[in-house]
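> quick one, fold the following:
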Amino acid sequence: MTIAVPERNTGTGPERTTEIRRRELAAFLRSRRERITPEQVGLPRGPRRRTPGLRREEVAQLSAVGVTWYTWIEQGRAAHVSAQVLDAVARALLMDPTERAHLFALAGTHDPRSGPEYPVAAKTALKVVERLAPYPASLQNARYDVLAANRPYAQLFGDPAELPPADRNCLWLLTTSARWKRDFLDRDEMLRDLIAKYRAGMAEHVAEPAWKQQLNRLLEASGEFRELWRRHEVAPMSPHVKRYRHPRVGLIRLEHRNMWLAPQSPAHRVVAYLPADEESEERLERLAELPDERPAG
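Below you'll find the predicted structure:
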């Protein structure tokens, strides 16, 4: 079988970016191959070995990949490398989870062996969320899962820690929570906007199981969500003011601000809810003096 070999791209734009990623992938694989000794993978060293680490044909043998195809990958000549090949090569080169994730990221391919996401918030991120009090704040991922929240957030919106892990999601709560439907005066507009943002964000994660599972759960749970999802609307991240009616302190107008903890789009972000006027700030301060409420709703 003849496999077409792509020509080198010396221009700019997406094609140039793809070419750079291929070269980075090739260099990364060479570096990993050269650090593995034959003894580590059960191969004899032999008296005439000159190559540091493993030979290309040995990696191909260990991963059950054709020697020519593996050579092209290491030379940056492979147009697309499948997840199966990447998985086999990662195993052959004894990659740890961080190296494996980097390998798949360079190849632009989703890792089928990545398990469900159980995010652990960094202590520094948790400290930022806590220090924003008396302003409500939460730590969220790209899917709008609430990973952590401070006390003002719990008082105003309900404590996420009291909910099942799968329910600690802004889309899920806007769709199903009686409390959020009652207290969020702009709830219908918020839901449309959040679904549009979620669709825009999902374009980069459409093959990831966690995103698929979450979307299917929302589609099954809500006819309203299904109707809005079928509109195919997209929207960017942007600051906006929303109104909340707390049963004990009254109307609070808050502006949402996102603070990204890393430049990559899947990174966690701190979402701060800042008072849009003096009256709202005063009511947040009053809320901070109240005892905690339960249940979360």
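
> contacts and neighbour counts: CA atoms only from here.
Fine.

> which residue is nearest the centroid of this structure?
residue 266 (3.3 Å; C-alpha atoms, centre = their mean).

> quick check: that one is in a strand.
No: counting by DSSP: H, G, I helix; E, B strand; the rest coil, residue 266 is not part of a strand but coil.

> that one contacts residue 141, doesn't it?
Yes: with contacts counted by C-alpha atoms under 8 Å, residue 266 reaches residue 141, the gap being 6.8 Å.

> need the longest strand for the protein.
Ordering each strand of the chain by length in residues (DSSP state E) puts strand 250-260 first.

> what does it contact?
Here strand 250-260 makes contact (C-alpha atoms under 8 Å, 6 or more residues apart in numbering) with 238-246, 267-277, 279-281, 283-284.

> ok, the residue nearest to residue 153 when sequence neighbours are not counted to residue 271 distance?
In space, and not counting its chain neighbours, residue 153 is closest to residue 136: 4.2 Å by C-alpha to C-alpha, 6 or more residues apart in numbering. Remark: distance between residue 136 and residue 271 (C-alpha to C-alpha, to the nearest Å) = 9 Å.

> and what of residue 237?
12 Å.

> and these two? which has more neighbours close in?
For the pair residue 237 and residue 271, the greater number of neighbours falls to residue 271 (20 against 14), based on other C-alpha atoms under 10 Å.

> and that one, which of the three is it?
Going by three-state DSSP: residue 271 is strand.

> with adjacent residues omitted, what lies nearest to it?
That would be residue 258: by C-alpha to C-alpha, 6+ apart, it lies 4.7 Å from residue 271.

> how many residues are close by that neighbour?
Residues near residue 258, counting by other C-alpha under 10 Å: 18.

> for residue 174, see how far away it is.
19 Å.

> same deal with residue 148?
From residue 148 to residue 174 the distance is 18 Å (C-alpha to C-alpha).

> of these two, who's got more company?
Using other C-alpha under 10 Å as the criterion, residue 148 and residue 174 rank with residue 148 on top: 22 against 19.

> one more, for comparison:
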Amino acid sequence: MDKHELAAFLRSRRERLRPEDVGMPSGPRRRTPGLRREEVAVLAHISTEYYVRLEQARAPRPSGEVLASIAVALRLTDAQADHLHVLAGVAPARTGVHRRDVRPSVLTLLERLPATAGFVMSAAFEVLAWNELAAALMEDFATLEPDERNLARRAFLDGHSTGTPLFGLEDVASFRHHVVMELHATLGRYPSDPAVRGLIHDLREGSAEFARLWEQHDVQARPALTKTFRHPAVGLVTVDCDTLTLADRDQHLVLYTAAPGSRDAESMQLLAVLGPNQLHSTRTS
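The predicted model follows:
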């Protein structure tokens, strides 16, 4: 929690609001711009003393509920409310559901990366979009049911008929830890999303390992910078893994690349030539 930055942010937003912006009479001439601190406290349903201490950088960390009330009182946008939570060191909570629609520009970008395996993943680990090389390296996502395109389900429940966990990924244990950590954060952002809550329920009921890891409440996991796949056509393929955040939709663009001139790069080139359609019969035969 950055108390001084939080205090400065609160003051700046309060001073930009006029009484009439929040349905209050402007009254006589004011000595300071914007709302008074006690007016914000009334609107946020918290004590004036506590709000004053927040602006003086002397208050303890506010709860998520208090921050949400202050965000409403100060008429913050979603982005500003998220920033408020970040300054307070509290994960922002969203009342809606996570997004599954992918920006057209991102879809175009995927198609313009022929030497890179790329896919877009939702906050609930659903694979939403992919390019041909990603399908050739991992699996032809177009042939899978939506639940089978969920990486969290594949990592823990492995309900797909091939019996291959997580598309042939070698280090599944590390990815499982990452999934649990991220789903804790996702639930904090979307506490009322039925899809998120349903996914976590299914994983806790269907996987003893997930239930055990979930109860540990780990909040940090070292991101994997490389991944190795055991592919039925080309054998082991090790790729660099870069994950880009698509902040406007709370999604991630995952990119797999191989070092130029390496055996792995040759394998990726071969997969690009073969494509997912020819490889699908190899996987299921």
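
> and the TM-score between these chains?
For this chain pair, the superposition-based TM-score is 0.75 by TM-score structural alignment, normalised by the length of structure 2; 269 aligned residues with a C-alpha RMSD of 3.8 Å.

> before we move on, back to that, list the contacts of the residue nearest to the centre of structure 1.
Counted by C-alpha under 8 Å, 6+ apart, residue 266 of structure 1 has contacts 141, 142.

> let's go with 6 Å and repeat that
Contact partners of residue 266 of structure 1, counting by C-alpha atoms under 6 Å, 6 or more residues apart in numbering, are residue 142.

> how near is it to residue 283 of structure 1?
34 Å.

> next one: residue 43 of structure 1
To residue 283 of structure 1, residue 43 of structure 1 is 70 Å away according to C-alpha to C-alpha.

> ok, now residue 90 of structure 1?
55 Å.

> state the distance from the counterpart of residue 148 of structure 1 in structure 2 to residue 178 of structure 2.
Aligned by TM-score structural alignment, residue 148 of structure 1 pairs with residue 129 of structure 2. Remark: distance between residue 129 of structure 2 and residue 178 of structure 2 (C-alpha to C-alpha) = 21 Å.

> what does residue 251 of structure 2 give?
Distance, residue 251 of structure 2 to residue 178 of structure 2, by C-alpha to C-alpha: 15 Å.

> pick out whichever of the two has more residues nearby.
Taking other C-alpha under 10 Å, residue 251 of structure 2 and residue 178 do not tie; residue 251 has more neighbours (24 against 19).

> give the aligned equivalent of residue 259 of structure 1 in structure 2.
Alignment note (TM-score structural alignment): residue 259 of structure 1 maps to residue 242 of structure 2.

> same check, this time on residue 63 of structure 1
Under TM-score structural alignment, residue 63 of structure 1 pairs with residue 44 in structure 2.

> let me see the contact set for its match.
69, 70, 73.

> got a list of what the first one touches?
Listed by C-alpha under 6 Å, 6+ apart, the contact set of residue 69 of structure 2 reads residue 44.

> so it: helix, strand or coil?
helix.

> any idea what it aligns with in structure 1?
So, by TM-score structural alignment, residue 69 of structure 2 is matched to residue 88.

> make sure residue 134 of structure 1 is indeed in a helix.
No: according to three-state DSSP, the state of residue 134 of structure 1 is coil, so it is not within a helix.

> what is the neighbour count of it?
By other C-alpha under 10 Å, 20 other residues sit near residue 134 of structure 1.

> do residue 179 of structure 2 as well
23.

> the residue nearest to residue 253 of structure 1 when sequence neighbours are not counted: which element?
Using C-alpha to C-alpha, 6+ apart and skipping residues adjacent in sequence, the residue nearest residue 253 of structure 1 is residue 243, 4.6 Å away. Residue 243 of structure 1 is part of strand 240-246 when elements are defined by DSSP states H and E.

> what's that strand in contact with?
183, 184, 185, 251, 252, 253, 254, 255, 256.

> and those residues, which are buried?
183, 184, 251, 252, 253, 254, 256 (16 or more other C-alpha atoms under 10 Å).

> number of nearby residues for the nearest residue to the first one once chain neighbours are set aside?
Which is residue 183 of structure 1. In this structure, residue 183 of structure 1 finds its nearest non-sequential neighbour in residue 245, 4.9 Å apart by C-alpha to C-alpha, 6+ apart. Close neighbours of residue 245 of structure 1, defined as other C-alpha under 10 Å, add up to 16.

> for residue 91 of structure 1, see how far away residue 245 of structure 1 is.
54 Å.

> residue 245 of structure 2 should be in a helix, yeah?
No: with three-state DSSP as the criterion, residue 245 of structure 2 is assigned strand and is not in a helix.

> just give me the match in structure 1 for residue 5 of structure 2.
Residue 5 of structure 2 maps onto residue 24 in structure 1, by TM-score structural alignment.

> the helix or strand that contains residue 200 of structure 1 to strand 240-246, inter-axis angle?
Residue 200 of structure 1 belongs to helix 187-202 when assigned by DSSP H and E. Orientation of helix 187-202 of structure 1 against strand 240-246 (axes from the mean of the first three to the mean of the last three C-alpha atoms, to 10 degrees) gives an angle of 130 degrees.

> any residues touching helix 187-202 of structure 1, and which ones?
233, 234, 235, 236.

> and the residue nearest to residue 114 of structure 2 when sequence neighbours are not counted, how close does it get to residue 235 of structure 2?
Of all residues beyond its chain neighbours, the one nearest residue 114 of structure 2 is residue 133 (6.9 Å), with distances taken as C-alpha to C-alpha, 6+ apart. As judged by C-alpha to C-alpha, residue 133 of structure 2 and residue 235 of structure 2 stand 16 Å apart.

> mind listing what the residue of structure 1 most remote from its centre touches?
Distance from the centre of structure 1 peaks at residue 47, with 48.0 Å (C-alpha atoms, centre = their mean). Contacts for residue 47 of structure 1 (C-alpha under 6 Å, 6+ apart) come out as none.

> could you check how far the aligned residue in structure 2 for it is from residue 247 of structure 2?
Alignment note (TM-score structural alignment): residue 47 of structure 1 maps to residue 28 of structure 2. Separation of residue 28 of structure 2 from residue 247 of structure 2 (C-alpha to C-alpha): 43 Å.

> distance between stretch 145-157 of structure 2 and the chain's centre?
Centroid separation for stretch 145-157 of structure 2 versus its chain: 17 Å, with C-alpha atoms, centre = their mean, to the nearest Å.

> buried sites along it?
148, 149, 150, 151, 152, 153, 154, 155, 156, 157.

> distance-wise, check the second one relative to residue 196 of structure 2.
Shown here: residue 149 of structure 2 relative to residue 196 of structure 2, a distance of 15 Å by C-alpha to C-alpha.
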